[in-house]
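Peer 1: pasted the sequence and its predicted model underneath.
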Amino acid sequence: MVPSVSSVPEAAASAVPGAAPELDRAAEVLAGKRVVVLTGAGVSTDSGIPDYRGEGAPTRNPMTFDQFLASASFRKRYWAGSHLGWRMFDAAEPNGTHRILAELEDAGVVTGVITQNVDGLHARAGSRHLVDLHGSMDRVTCLQCGQSFARSSVAERISAANPGLTEPDLVRMAPDGDADVSEWEAFEVPACTVCGGVLKPDVVFFGEFIPTEKFAEASAIVAASDAMLIAGSSLVVNSGIRLLEQARRRKLPIVIVNRGVTKGDTRATVKIDAGTTETLTELAARLLPQPR
C-alpha cells in the first residue's frame, strides 16, 4: 500500500533516480497554484491495467464505432472481449497516483482531474471534480432509446446468457477494457431491456467524437486553473493536445510526468521521465502543507 503523501519525507528524491532537479523545478512552478491534472493510461499501470503505448505494449487495432454499428459479428466480438476485460477492471484497485490526486484535491491544490481513462479508478479513489473525457466502462447506454444501465447488471445478464464464456488462463487486456478473444460467434449479445436496442459501453470508441459538453467541462477546469500537470499520457490522442494548447495559450506552467517521449514535451515547462506514483508521491510532499 502506498502511504499518504503527508507521511512522506520532503527529501525523498532517491525514489526517482536522476530526477531531483526536475522534481525541484516542478515543485517550484506549481507551488501556490491551482493545478488542473490531465491523466492517461500510464497512471493505471500500477493497478495492473496496461498502457497503450508504453514499453512492451502490443500493437492494437481497436474496434471503431462504425464497425460496431455495422456488424452483428463485430458486436459479438466486442462484447465477448469487453466482458472479460470488465472483470479485470472491476477487480482493479486505485493505486498511489489515484489516491495522491484525490488528496491534493482535498487540500485545494488540484482544481480537478481530467482523465482519458475509462477504468473509473479516479472516482473510486475519491476524486470529486472529475471529467472522464472518454467515458467510463461502469455504465452502458442504449443507442436507440438512450436508457442507461449499470455495467454490473449487464455483466450479470451476459454471464447468465453465455455460461460457456470462461476467462482464459492469460487475458491480454487493453486500457479501454477490451480483451483478446479467439471465439465469439456463439456469443449472445445483450439487448436493451426497455426497447430491445443495441447496447454500448458508455465510452468513446475510435471514430467517435467526445461529447461537446464533456470537453467544455474539461476546458472550464483549465480556464479556472493556474497550472497544468499531465501524468501518464503520451498525448497522442487529440483531446489531450487540445487541452494542453489551451493551457499553453494562457501561458500556464505545464509539468509532464510520463515514461518516454510525449507529443507535448517541447511545450512543457518541466518534463519528468519517470513513473507517476513515485514521482507524484514526492511532488505532493513538496506541495502539501506540512504538519507542524
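Peer 2: That came through fine.

Peer 1: C-alpha only now, for contacts and for neighbours.
Peer 2: Will do.

Peer 1: residue boundaries of the helices in this protein?
Peer 2: Listed in chain order, the helices of the chain (DSSP state H) span 20-30, 65-70, 72-91, 96-106, 121-125, 151-161, 212-223, 238-249, 276-287.

Peer 1: what does the longest strand belonging to the chain contact?
Peer 2: Among the segments of the chain that qualify as a strand by DSSP state E, the longest is strand 135-142. The contact list for strand 135-142, computed with CA atoms under 8 Å, 6 or more residues apart in numbering, reads 86, 117-120, 147-152, 154, 177, 192, 197-204.

Peer 1: ok, of those, which come out buried?
Peer 2: Buried subset of the contacts of strand 135-142 (neighbour count, 16 or more other CA atoms under 10 Å): 86, 117-120, 148-149, 151-152, 154, 177, 192, 197-204.

Peer 1: what's the distance between Thr45 and Asp202?
Peer 2: Going from Thr45 to Asp202 by CA to CA, to the nearest Å gives 22 Å.

Peer 1: same deal with Thr276?
Peer 2: Here Thr276 is placed at a distance of 27 Å from Asp202 (CA to CA).

Peer 1: cool, and Gly85?
Peer 2: Relative to Asp202, and taking CA to CA, Gly85 is found at 15 Å.

Peer 1: kindly report the same for Leu280.
Peer 2: 29 Å.

Peer 1: then Leu243?
Peer 2: Distance from Leu243 to Asp202, by CA to CA: 22 Å.

Peer 1: let me see the contact set for Asp119.
Peer 2: Taking CA under 8 Å, 6+ apart, one finds Phe89, Ser136, Met137, Asp138, Pro175, Asp176, Gly177 in contact with Asp119.

Peer 1: for PyMOL, what selects the buried ones among the residues you listed?
Peer 2: Restricted to buried positions by 16+ other CA under 10 Å, the PyMOL selection for the contacts of Asp119 reads:
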select buried, resi 89+136+137+138+175+176+177
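
Peer 1: same list, the contacts of Asp119, but as CSV with distance to Leu101 please.
Peer 2: What follows is the contacts of Asp119, written out as CSV (distance: CA to CA, whole Å):
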residue, distance to Leu101
Phe89, 20
Ser136, 18
Met137, 21
Asp138, 21
Pro175, 20
Asp176, 21
Gly177, 22
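
Peer 1: state the pair within the contacts of Asp119 that is farthest apart.
Peer 2: Maximum pairwise distance in the contacts of Asp119, criterion CA to CA, is 13.7 Å, between Asp138 and Pro175.

Peer 1: burial count for the spatially closest residue to Lys263 that is not a sequence neighbour?
Peer 2: Using CA to CA, 6 or more residues apart in numbering and skipping residues adjacent in sequence, the residue nearest Lys263 is Leu235, 5.5 Å away. Number of residues near Leu235 (other CA atoms under 10 Å) recorded here: 23.

Peer 1: got it, and Thr269?
Peer 2: Thr269 sits with 16 neighbouring residues when counted by other CA under 10 Å.

Peer 1: try this one side by side with the last:
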Amino acid sequence: MSENRKTLQHFLEQNKPVTVLTGAGLSTASGIPDYRDSNGNWKSAPPMQHRDFMTNELLRKRYWARALHGWPVLYNAQPNASHLALAKMQKEGLIGTIITQNVDGLHQRAGATDVINLHGYANEMVCMSCGAQSPRLEMHERCLALNPEFAEMDATALPDGDADIETDFSTFQIADCLNCGGILKPDVVYFGDTVPKTRVAEAKQALAESEGLLVIGSSLMVFSGYRFARQAAKNNQPIAILTRGKTRADDLATFKIDEDIESVLV
C-alpha cells in the first residue's frame, strides 16, 4: 500500500463517516473528458450558459447538433474502479453521503446509494414550459432522425455531452416537447443557473452531520462545490483533497494528495 493510500485510509478511519464531494476528474477514467487543466483553467470554451440556451435559438441548435456526437459518450460510459471503490467504502461505513458535481450517474451505477446529484442528471430531459420529464435517449433519437446530415459529421467529444464541431447550424431541427411543444433542456444546472435551494440544503445538512470532507477530482473553481469546503473549514471539520493540480481550497485542506485518483483509491 502506497503512503498516500495509507494517509487517506487513516483519514477515513479516524473521521468516519466522511462526506465525499466528487468532480469531473473522477470520471475521466470512464472516458468522459473534464473541463479544466491542472492550473484550473478551461481546456476549451466554457460550457453553455443557461440564459443563452433559453434565449438564443441558433446557440440552442449548435448545442443539440454537437450533442448528437458528445452525449453518447456520456450515456455509454461505465463506472470505473474509483466509482466502485467509493461505493464499497460507503457500504463499509467509511464514507456517508456522496455529493457529486458530475451529471453522469456513474456513482449510482457503481452501487452507491446515498448520492446527491448537485448539478442534476444529464440523461433526463425537462420541458421548460410544462415541466414534463422524459428520457434523453428519446430526444436524441428524434434529433438523429431529423438531422441525418449532422449525424454523419466527425467530432471529438468534450465534457458533459458536448463535442467539437463548427459548421452552419441554422438548418438543424430541434426536437421539442411532445407534450406542449416547449423547449426541452437536459435536467442539469447550466453555468449561470443556480442549484436548487433544497438540494443545497440537503448537501449542507449531510456534511454538517458527518465528521469531515473528502474532495475527489474537483478543482472547486465553481462556487457550487467550493461552498462545501468553506462550510467544513468554518465548522473545523478536516478536509482531504485527492485530485490532480491546484484547487480553490488548497489553503483550507488538512492535507492534499496530488496523484492519480485510481492509484490511491483502489
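Peer 2: Ah, there it is. A quick note: this is a predicted structure, and the numbers were derived from the prediction, not measured.

Peer 1: need the TM-score between these chains.
Peer 2: Here the superposed chains carry a TM-score of 0.93, computed using TM-score structural alignment, normalised by the length of the second structure; 262 aligned residues with a CA RMSD of 1.6 Å.

Peer 1: circling back: ok, the residue nearest to Lys263 of the first structure - contacts?
Peer 2: Ile241, Thr262, Lys263, Gly264.

Peer 1: mind checking what the second one lines up with in the second structure?
Peer 2: By TM-score structural alignment, Thr262 of the first structure lines up with Thr247 in the second structure.

Peer 1: against Cys143 of the second structure, how distant is that match?
Peer 2: Applying CA to CA to Thr247 of the second structure and Cys143 of the second structure gives a distance of 38 Å.

Peer 1: separation between Asp52 of the second structure and Ile165 of the second structure?
Peer 2: The value you get for Asp52 of the second structure to Ile165 of the second structure, if CA to CA is used, is 18 Å.

Peer 1: cool, and Phe223 of the second structure?
Peer 2: 29 Å.

Peer 1: and for Glu124 of the second structure?
Peer 2: Applying CA to CA, the value for Glu124 of the second structure to Ile165 of the second structure is 23 Å.

Peer 1: neighbours of Ala67 of the second structure, how many?
Peer 2: Using other CA under 10 Å, the number of residues around Ala67 of the second structure comes to 23.

Peer 1: give the contact list for the corresponding residue of the first structure for it.
Peer 2: Counting by TM-score structural alignment, Ala67 of the second structure lines up with Ser82 in the first structure. The neighbours of Ser82 of the first structure, taking CA under 8 Å, 6+ apart as the test, are Gly177, Asp178, Ala179.

Peer 1: relative to Ala65 of the second structure, how far out is the most centrally placed residue in the second structure?
Peer 2: Among the residues of the second structure, the one closest to the centroid is Asn102, at 1.3 Å (CA atoms, centre = their mean). Distance, Asn102 of the second structure to Ala65 of the second structure, by CA to CA: 22 Å.

Peer 1: can you check Thr254 of the second structure too?
Peer 2: 44 Å.

Peer 1: swap in Asn236 of the second structure?
Peer 2: In terms of CA to CA, Asn236 of the second structure sits 47 Å off from Ala65 of the second structure.

Peer 1: and those two? which has more neighbours close in?
Peer 2: The neighbour comparison of Asn236 of the second structure against Ala65 (other CA under 10 Å) goes to Ala65, with 26 against 11.

Peer 1: mind checking what Glu245 of the first structure lines up with in the second structure?
Peer 2: Glu245 of the first structure maps onto Arg230 in the second structure, by TM-score structural alignment.

Peer 1: and that match, how far is that from Ser224 of the second structure?
Peer 2: 11 Å.

Peer 1: the more surrounded of Phe223 and Ile165 of the second structure?
Peer 2: With neighbours defined as other CA under 10 Å, Phe223 of the second structure and Ile165 compare such that Ile165 has more, 20 against 11.

Peer 1: contacts only, for the corresponding residue of the first structure for that one.
Peer 2: Residue correspondence to the first structure (TM-score structural alignment): Ile165 of the second structure is matched to Val181. Contacts for Val181 of the first structure (CA under 8 Å, 6+ apart) come out as Arg77, Ala80, Gly81.

Peer 1: would you turn these into JSON lines with distance to Glu185 of the first structure?
Peer 2: Output for the contacts of Val181 of the first structure, formatted as JSON lines (distance: CA to CA, whole Å):
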{"residue": "Arg77", "distance to Glu185 of the first structure": "7"}
{"residue": "Ala80", "distance to Glu185 of the first structure": "9"}
{"residue": "Gly81", "distance to Glu185 of the first structure": "12"}
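
Peer 1: what's the end-to-end length of stretch 46-57 of the first structure?
Peer 2: For stretch 46-57 of the first structure, the first and last residues are 15 Å from each other (CA to CA).

Peer 1: surely Thr247 of the second structure and Val222 touch.
Peer 2: No. If you go by CA atoms under 8 Å, Thr247 of the second structure and Val222 don't touch, sitting 10.2 Å apart.

Peer 1: when these two are compared, which one has more neighbours?
Peer 2: When neighbours are counted by other CA under 10 Å, Thr247 of the second structure and Val222 differ, and Thr247 comes out ahead with 23 against 12.

Peer 1: ok, how many other residues are close to the closest residue to the more buried one other than its chain neighbours?
Peer 2: In space, and not counting its chain neighbours, Thr247 of the second structure is closest to Ser219: 4.2 Å by CA to CA, 6+ apart. The tally of other residues near Ser219 of the second structure (other CA under 10 Å) stands at 30.

Peer 1: so how far is Ser225 of the first structure from the aligned residue in the first structure for Ser219 of the second structure?
Peer 2: Matched by TM-score structural alignment, Ser219 of the second structure corresponds to Ser234 in the first structure. Distance of Ser234 of the first structure to Ser225 of the first structure, given as CA to CA: 22 Å.

Peer 1: same question for Ala41 of the first structure.
Peer 2: 23 Å.

Peer 1: go on, Pro201 of the first structure?
Peer 2: As judged by CA to CA, Pro201 of the first structure and Ser225 of the first structure stand 31 Å apart.

Peer 1: one step back: report the contact partners of the match of Glu245 of the first structure.
Peer 2: Ala249, Leu252 are the contacts of Arg230 of the second structure under CA under 8 Å, 6+ apart.

Peer 1: what about the match of Ile165 of the second structure, distance to Leu84 of the first structure?
Peer 2: In terms of CA to CA, Val181 of the first structure sits 9 Å off from Leu84 of the first structure.

Peer 1: Lys88 of the second structure matches what in the first structure?
Peer 2: Aligning on TM-score structural alignment places Lys88 of the second structure opposite Glu103 in the first structure.

Peer 1: check the gap between the residue lying closest to Gly40 of the first structure once chain neighbours are set aside and Leu143 of the first structure for me.
Peer 2: When the adjacent residues along the chain are set aside, Gly40 of the first structure lies closest to Ser233, with 4.2 Å between them (CA to CA, 6+ apart). Noted for Ser233 of the first structure: a distance of 30 Å to Leu143 of the first structure, by CA to CA.
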